[in-house]
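**Student:** how would this look folded up:
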Amino acid sequence: MTNASSTVEVDLGGRLIEIPKDGLFDRYRMDVPLDEVAADPRVPSVGFFRRLPKTQVQSPIGTTWTPNFYYAMSSARLTMIAPSSAIRKRIPDELSPLEIAPGFGLVSVMLFRYDVCDIDFYTEAAVGVAVRPARHGGFSTAAADLVAALGDDHLHSYVLALPVNTEIAQVRGHDGYGFPKWVTDLDVGIDQARTTARISNADGGVDIAFSAPTPKQKTFETGKKVSTLTSYTRRNGAWLSTLNQTNILASGTSLFPGGVDLTLGNGRMSDDLRALRPIRTIRFDSTTSAQAALHMPVPVSVR
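**Tutor:** Next up, the predicted model:
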């Protein structure tokens, strides 16, 4: 068993970071044998990953394998309505908000807990907005885009804030993918009864805190419900798109949920969320069991 207090230093694209000694990344550098992962009691199965062969690629963080596999994870998403005018002020001009009604778009607070993955345990949270797919003009497709986004089939997003609680997740996410990541104390708990999170600010106080009853969970066979998320980022002036495929195993949804406690304190996440001016919560999704494959970003033309 890995000693959580024992670390080693590794080089990622010229940056020296500390990682857990004898953890999955220390031993396998993103190319973990699936048979070994399958022996971990926290991992439901590895069939989803056997159909996704890895490829070795060059990246700003050095030679790496893609996709990044998340073998056991949970997540949650609180979706709110916000004025499109506020969203447009917070996203690049090349992107357009996905509107739920004329003048109103969708913003989300997202929570993630990765119990077993190629870069070891970590948690993260996000403030993001739903955007129209790149180079996907035409109002005739707006309704279909909205149905897909709300149904979790294929959401396109632009992330404003994405704090994490480990250095390797920050370096890979920021330098390799172009996401606005930083390291902070970040606790996420998602179980059958309740979904909670606390994201700390730079002073150790509350940036965002969240608590809500977990919606009743429905289980799915592996591979039967796979959602996709395409995120747009810019790195060195170039646009990139990153694909994330999530194999949902147990999930539930509450529409116009009650009992949601979202506390905005002081910090980067709460500042971004306030600037978006959300006016109403319309949906809460909580996934107690899932797996994911996060692909390395590829160049994209957004217009």
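
**Student:** C-alpha only now, for contacts and for neighbours.
**Tutor:** Noted.

**Student:** ok, which stretches of the stretch 1-150 of the chain are strands?
**Tutor:** Remark: strands assigned in the stretch 1-150 of the chain by DSSP state E, counting those that start in this stretch are 7-12, 15-20, 55-59, 62-66, 68-83, 99-101, 104-117, 122-130.

**Student:** what sits against residue 83?
**Tutor:** Residue 83 makes contact with 103, 104, 105, 276, 277, 278 under the criterion Cα atoms under 8 Å, 6 or more residues apart in numbering.

**Student:** Report the contact partners of the residue lying closest to residue 82 once chain neighbours are set aside.
**Tutor:** In this structure, residue 82 finds its nearest non-sequential neighbour in residue 278, 4.2 Å apart by Cα to Cα, 6 or more residues apart in numbering. Applying Cα under 8 Å, 6+ apart to residue 278 gives the contacts 80, 81, 82, 83, 107.

**Student:** Spell out for me the ChimeraX command that would select the buried members of the residues you listed.
**Tutor:** In ChimeraX, this line selects whichever of the contacts of residue 278 come out buried by 16 or more other Cα atoms under 10 Å:
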select :80,81,82,83,107
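
**Student:** need the contacts of residue 278 in CSV with distance to residue 168, can you?
**Tutor:** CSV is the format used below for these (distance: Cα to Cα, whole Å):
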residue, distance to residue 168
80, 31
81, 33
82, 33
83, 35
107, 27
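
**Student:** Another sequence for comparison is provided below:
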Amino acid sequence: MKQFAELTQRLKRQRIALLTGMVLHAVAMPLWAQDASVPSATVDIAGHTVPVVAGGLYDRFHSNPPLSVIAAEAPDVDLSWFRGLAKTRVDIGFESYSPNFYYRNSRVTAVFTADLQRLRELMPAEVLAQVQPLQVWPGRGLVAFTAYAYHYCDNDSYNEVALSIVTSKPGHSSLGPISLAGQALSRDFWGYVLKLPVNTELARVRGVVGYNLPKWLTPIDYRETDKSLIFEIADSATGQPDVVFEAQKLDAPSSEPELVTNSFTNIGHDGELAYGYAVSRQLSHAASSDAAAVKLTLSQGSLSAYIQSLQLGRMLKYEYVPDFQSALYAPEPLARMLARE
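**Tutor:** The predicted structure follows:
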């Protein structure tokens, strides 16, 4: 009870920080600002007045900071990969630049089996016409629960949690384990995003307006211990603790850089099918199939209830990626991709 009370108090403090828009500078840790002296500013994004860190990357450069600035502010970050990527100006409901750069980040992912029929019910008919949840055995599909800590990126710093259905690639047959193995070999993964809470209004507005993703604003606390990474998600309506995801730090992660692509299919604002993707450069990574490596604690909150409705089963894979970089590309019409195939 004492631990629960302490968690409740911590998340209440975060909620206050969230509502006042006071977050730390992009290079600071922890991600939530408890110091009210940190100045804030506002920017206009498609008619939304959005609080940002005054003098932060987004306030100064609106998704297009020169790499020379990043090199000066974060000299420990390897920018070699980003120097080979060109940004272009795009209109995604507001003026932005693609790809969006994430310079220093951490993530943990657990892939669970789930009720296949329930997964199909949660996907729009238009999306189901192009992709299917991958069936790993009769009646069971897969969902990926991923928690991100974006320590330093074009959008300052923030935390995010993604709950996604693992699907086939558009234009390809859904062959269950065969399709899954093919995606793993090519490091090209596809999904349909069900839930995507974030802890800054900047991340929420950009994701909803620009990508039509199911984002909402809620406190997400990220912390490390000597043995694990812990993400605590509050219920946005009550501010009470909702979901806690604790993931082990695996021993001896590989330091061999690895490129991975994660893509999603959804319906754009114009009602047409769209897709988006991010390419990640994983600088430190490890994986395990040991179910003891992760602990997903659910409560009485809305996200917990939603996850419970999926009837999660066995955890098939855990990915520990304490250090990665990423480039998130603007969404495009799915028909354009299919025409290129």
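
**Student:** quick one: TM-score?
**Tutor:** TM-score for the superposed chains, counting by TM-score structural alignment, normalised by the length of structure 1: 0.91, backed by 298 aligned residues with a Cα RMSD of 2.2 Å.

**Student:** The residue nearest to residue 82 of structure 1 and residue 216 of structure 1, how far apart?
**Tutor:** The span separating residue 278 of structure 1 from residue 216 of structure 1 equals 26 Å under the rule Cα to Cα, to the nearest Å.

**Student:** Residue 201 of structure 1 too?
**Tutor:** From residue 201 of structure 1 to residue 216 of structure 1 the distance is 32 Å (Cα to Cα).

**Student:** Enumerate every residue touching the aligned residue in structure 2 for residue 265 of structure 1.
**Tutor:** In structure 2, the residue matched to residue 265 of structure 1 (TM-score structural alignment) is residue 299. Neighbouring residues of residue 299 of structure 2 by Cα under 8 Å, 6+ apart: 241, 242, 243, 305.

**Student:** Looking at structure 1, which of those residues hold up?
**Tutor:** For those, the subset whose aligned partners also touch in structure 1 (both residues aligned by TM-score structural alignment, their matches' Cα atoms under 8 Å) is 241, 242, 243.

**Student:** Now list the buried members of those residues.
**Tutor:** With neighbours counted using 16+ other Cα under 10 Å, these contain these buried positions: 241, 242, 243.

**Student:** Relative to residue 169 of structure 2, which of those residues is nearest.
**Tutor:** residue 243 (29.6 Å; Cα to Cα).

**Student:** Can you tell me what that closest one aligns to in structure 1?
**Tutor:** Checking TM-score structural alignment: residue 243 of structure 2 goes with residue 208.

**Student:** Please determine how far its match is located from residue 291 of structure 1.
**Tutor:** For residue 208 of structure 1, the distance to residue 291 of structure 1 - Cα to Cα - is 25 Å.

**Student:** returning to that earlier point: which ones among the buried ones among the kept ones among the contacts of residue 299 of structure 2 lie within strands?
**Tutor:** Counted as lying in strands by DSSP state E, out of those, are 241, 242, 243.

**Student:** Could you check how far the last one is from residue 88 of structure 2?
**Tutor:** Relative to residue 88 of structure 2, residue 243 of structure 2 is positioned 37 Å away (Cα to Cα).

**Student:** likewise residue 167 of structure 2?
**Tutor:** Distance of residue 167 of structure 2 to residue 88 of structure 2, given as Cα to Cα: 29 Å.

**Student:** Just want to know which of these two has more residues nearby.
**Tutor:** Counted by other Cα atoms under 10 Å, residue 167 of structure 2 and residue 88 do not tie: residue 167 has more neighbours, with 27 against 13.

**Student:** does the more buried one really touch residue 190, like I thought?
**Tutor:** Yes - using Cα atoms under 8 Å, residue 167 of structure 2 is in contact with residue 190, at 5.5 Å.
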